[in-house]
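Undergrad: Below is the sequence, then the predicted model.
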Amino acid sequence: MNKTRAQFSSRFGFLMAAAGAAVGLGNVWSFPSMAANNGGGAFLLLYVVMAFVLAYPALMAELTLGRHAQSGVIQAMSRVGGSGTAGRLGAAIGGLAILTACLGQAFYAIVTGWLIGFTVTPLLDVLGLDAWATIFGEGGFWKDWWLACAAMLVTVAVVLAGVNKGIERWSKRLMPLLIVLMLVLIGVVMTLPGAAQGLVAYLVPDVSRIDGQLVVDAMGQAFFSLSIGVGAMVIYGSYLSRDAHLPRTGAQVMFIDMGVAFIAGMLIVPAMFVADELGVGIFDASGQLQSSTTLLFDVMPAMFDALGGLGTGLEILFFALLSIAALTSMFPVLEVPVATLAETGRVSRTWATLLMGGLIFAVSTLILMHFEVLFGLAIQVTISYNMPLIGALVCLYVGWLLSRNAKLQELRRGAPEIEQGLFWKLWPWYIRFVCPVLPLVVLVNSL
């Protein structure tokens, strides 16, 4: 074990960093949209079930793997596989996770840049800087390029500062701020006409909408929302104290992620109905969203415009919230390739951060240059194909190749009584036979 390896300074620091990795646009954008289109409370109920059925066991596999190996995903998978073919295949799976993290970071930087732009534009209007507001409000390659560059520079700066002074410090500041902003916005939105109807639609299950496809959709949402399949939770597990109670800590991360998704739904779904009440076109004749992809960048700004002066303040807060959610997800994804490169001993962490940040931003630039072809493809390859495949393979390796005794000893470090509990009686069997299959169901459904 590397005795000088970085470590989170407190459990709260780890929880905020891990929650930052898990909480992102999937919680604030995708989850409310899917709930609005799929029976509201029915989707919410299935999402909670699937979080326990799939997301939590898979999260525990990645955290256990990282803390056991005390390394990033390539070395961790290689060590578990051993010196033969399984070890080489494990390293290749880890390499695929690194590539997936880099590709995901590349398109995520573009989206985060858009969110920063939507935050800054109304703020410039309020400050009377009309010329600058016009520049930020216009589309085009160079505006998107500079905004993506800004998002990437912030991420590089945080990762450069290290695990404690960078990722942990800023996660402890930004995650509570994100939750406070959500609660403030919910309080304001719930005073507007149409919000109560939206809250009912969100919380009351329409059980007639429950079918096999909805189950798979909820499974995919629960899986992706915890950032499983890119190596982020493996590297964070390696930074976690050896005395930490792994099952309890993993459950806390999952509950924070679920809680933020739930709160986001209480904000976004009522806001949709407020927009509809204000005459902003949002639902089609069948009651479905006209386009969930344009919800954030077309529908929500139109709603804020219809609210006048109040809307301007809400718009700034809303997109600031989204920018924070996006940035806290970018920190761990960059940490994945940076830590892997630094572990080789060939380059310092500083140079690894600068090199990987530059390479990822070069991919972002390429995506922007060929946006119509590459942007959707990058999202599809990352989220629909690679993440469920890698998640399934990690579960297979931890389930079958990391010995039962090694898993037990790792869990015992922070939970001496673990062998007597229900978790240990179910989890080793579950990640062998059940957990690898469920992400593959999500993958096949995407295909």
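TA: Cool, the structure landed.

Undergrad: all contacts plus neighbour counts: C-alpha atoms, from now on.
TA: Noted.

Undergrad: how many neighbours does G308 have?
TA: 10 (other CA atoms under 10 Å).

Undergrad: which residues does the residue nearest to R5 when sequence neighbours are not counted contact?
TA: In space, R5 comes closest to Y239 once its chain neighbours are excluded; the distance is 7.4 Å by CA to CA, 6 or more residues apart in numbering. Listed by CA atoms under 8 Å, 6 or more residues apart in numbering, the contact set of Y239 reads R5, A6, Q7, F8, R67, Q70.

Undergrad: The structure to be compared is supplied as follows:
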Amino acid sequence: MRESFHTRLGFILAAAGSAVGLGNIWGFPTQVANHGGGAFLLVYLVVIFVLAIPALYSEMLIGHHGRANPVRSLAKLSEGKAQPVGATMGFLNVIGSCLMLSFYHIVAGWMVVHALGYVASWLGLNVVADFLMTGSLTRDLLFTALFLCTTGWVVLQGIENGIERWSKRLMPTLVVLLVGLIIYMGTLAGASDGFQVYLVPDFSQLTDPAIYLAAMGQAFFSLSIGLGGMMIYGSYLLPGAKLGKLSLSVAGLDTLIAFLAGLLIIPALYAGIELGVNVTNGDELIGEGQLIFAVLPQLFASMGAVGPFVGFAFFTLLSIAALTSTIAQAEVPVSYLIEEKNLNRKKATLLALATIAILAFSLVIFFEPLFGWVVTAVTQFQLPISGIFYLLVVGWLWHKSNHLHTIAQGSFWLTALRWHLRYICPVLMTLVFINTAF
């Protein structure tokens, strides 16, 4: 009997956990900071409804009706001559998941390293702290392997006892840490300027086309669409699940956490300015990797005795966000091996994680030539191309028993949704692809 989620809440937390990752905590605030502050936030909230939720719904719909891994689901619903294309895209989802997990586990390992580094510093273990905070081949291999083992341990326990159970524990912890850090940052001098930039839109910024393209890209990427993770989660839903409401719930929780991340990071940047920390690179605020591993640690160091505690809480937050994403995406190759190669879950998990480990260790060892290339290939090319294909499957290639076509009969709003998915969303996704890739 195929596994399934035990509760609706469990699915929502697991799916939102898949979406909530490092992109929410560092990617979204960076986009906000460099694309008009509150104006970007306003556009982003609109784009979530216009593009991200329909794309999320499409991916979940394919999985729910395919009732299988991405290879089988996309081949089944891409009817006629398109079946080989569907199977190929599904297989690329499996490969893409492994590639994404290879670099994601490296970055996740850095998060754990920094969290433990603050603990070692607070305890006065200076040698240990120096080892943890200083990049080295040994450190990166060790903590990449540690995070891989953690992901594998959760996935090995299955959907209900592993992914669902741990999502119910990790997601509330993540929210509590996030809210606690926001409250503390709000007490720092300069933070009020950050809140104003973030929450009060400058409507003159809305004339800049770059805001709309950036918002569409961030909204799409923030919901973890394009590598089959949401598809495989949709396949584990019981028949008759209300995908529309579930899509709204997942997108709502993911957007809430992205919004909270902005409430944390943007005021933190302005608090850093007040403390004399350099947070700019030319005309733009420093973002993403440099923000997390250079700017914010300087801010924590400026806080005196409380700094190590804030640093530990922040990097623990990022570690949890990373884990909720890795356990979701790892299910893609695991489900493929179970269903297509007839392996049991234990063997499938071990084989999938061993493959990811080989890729990850290769990236650590040959970091300079490989890491950036793999990140670019997955995030700028495969994700948007897969998103476009999912929309084409739902809108054009899937005819027999097409759920969306059936329920749209006689309903103006559902008919409008179907036409939106067929015509508007593929065009918007193509614009996202062109903008990110070229």
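TA: Received it, and whenever you're ready, just let me know what you need. The structure displayed is predicted, hence computed values, not measured ones.

Undergrad: Quick check: the aligned residue for the residue nearest to R5 of structure 1 in structure 2?
TA: Aligning on TM-score structural alignment places Y239 of structure 1 opposite Y236 in structure 2.

Undergrad: just L160 of structure 1 next, same as before
TA: Aligned partner of L160 of structure 1 by TM-score structural alignment: L156.

Undergrad: G308 of structure 1 now?
TA: In structure 2, G308 of structure 1 lines up with G304, judged by TM-score structural alignment.

Undergrad: how much space is there between that match and A14 of structure 2?
TA: Distance, G304 of structure 2 to A14 of structure 2, using CA to CA, to the nearest Å: 37 Å.

Undergrad: Break down structure 2 into its strands, ranges please.
TA: Along structure 2, the segments classed as strands by DSSP state E run 280-281, 284-285.

Undergrad: contacting residues around the first one?
TA: What that stands for is strand 280-281 of structure 2. With CA under 8 Å, 6+ apart, strand 280-281 of structure 2 has contacts from I286.

Undergrad: compared with structure 1, how much does it deviate?
TA: Aligned to structure 1 and superposed, strand 280-281 of structure 2 gives a mean residue distance of 3.5 Å (mean CA distance after the TM-score superposition for structure 1).

Undergrad: Off-centre distance for that strand?
TA: How far strand 280-281 of structure 2 lies from its chain's middle: 25 Å, per CA atoms, centre = their mean, to the nearest Å.

Undergrad: if you skip the residues just before and after it, what's nearest to A39 of structure 2?
TA: Closest to A39 of structure 2 by CA to CA, 6+ apart is P201, at 4.4 Å.

Undergrad: E59 of structure 2 now?
TA: E59 of structure 2 sits nearest to M231 (CA to CA, 6+ apart), 5.1 Å away.

Undergrad: Could you list which residues are in contact with the one you found?
TA: By CA under 8 Å, 6+ apart, M231 of structure 2 lies in contact with E59, M60, L61, I62, G63, H64, N69, P70.

Undergrad: Which single one of the residues you listed is nearest to Q205 of structure 2?
TA: E59 (32.5 Å; CA to CA).

Undergrad: Can you report how many residues neighbour the aligned residue in structure 1 for the closest one?
TA: Residue pairing (TM-score structural alignment): E59 of structure 2 is matched to E62 of structure 1. Neighbour count for E62 of structure 1, taken as other CA under 10 Å: 28.

Undergrad: so stretch 9-24 of structure 1 matches what in structure 2?
TA: Going by TM-score structural alignment: stretch 9-24 of structure 1 matches residues 6-21.

Undergrad: can you list the residues that contact that stretch?
TA: With contacts defined as CA under 8 Å, 6+ apart, stretch 6-21 of structure 2 is touched by 5, 160, 163-165, 167-168, 171, 222-224, 229-230, 233, 237, 246, 249-251, 253-254, 257-258, 318, 321-322, 324-329.

Undergrad: Report the buried members of these.
TA: 5, 160, 163-165, 167-168, 171, 222-224, 229-230, 233, 237, 246, 249-251, 253-254, 257-258, 318, 321-322, 324-329 (16 or more other CA atoms under 10 Å).

Undergrad: And F433 of structure 2, how close does it get to A210 of structure 2?
TA: F433 of structure 2 is 14 Å from A210 of structure 2, by CA to CA.

Undergrad: quick one: which of these two has more around it?
TA: F433 (22 against 15).

Undergrad: Next one: that one relative to L223 of structure 2, how far apart?
TA: 16 Å.

Undergrad: next one: T280 of structure 2
TA: With CA to CA as the criterion, T280 of structure 2 and L223 of structure 2 are 28 Å apart.

Undergrad: Most distant residue from the centre of structure 1?
TA: G128 (35.3 Å; CA atoms, centre = their mean).

Undergrad: For Q329 of structure 2, see how far away the match of Y239 of structure 1 is.
TA: Taken as CA to CA, the span from Y236 of structure 2 to Q329 of structure 2 is 14 Å.

Undergrad: got it, and G372 of structure 2?
TA: For G372 of structure 2, the distance to Q329 of structure 2 - CA to CA - is 20 Å.

Undergrad: got the contact list for the alignment partner in structure 2 of A97 of structure 1?
TA: Using TM-score structural alignment, the equivalent of A97 of structure 1 in structure 2 is N93. For N93 of structure 2, the contact set (CA under 8 Å, 6+ apart) comprises P70, V71, G226, L227, G228, V332, S386.

Undergrad: try 6 Å
TA: N93 of structure 2 makes contact with L227, G228, according to CA atoms under 6 Å, 6 or more residues apart in numbering.

Undergrad: Do you have the helices of the stretch 301-438 of structure 2 handy? List them.
TA: 307-340, 345-365, 367-376, 383-392, 403-408, 412-419, 425-437 (DSSP state H, counting those that start in this stretch).

Undergrad: Apologies, that question was intended for the stretch 51-200 of structure 2.
TA: Using DSSP H, counting those that start in this stretch, the helices of the stretch 51-200 of structure 2 run over 53-66, 70-77, 83-122, 126-133, 137-156, 165-185, 191-199.

Undergrad: Mean distance between the fifth one and structure 1 after superposition?
TA: It stands for helix 137-156 of structure 2. Relative to structure 1, helix 137-156 of structure 2 is 0.7 Å off (mean CA distance after the TM-score superposition for structure 1).
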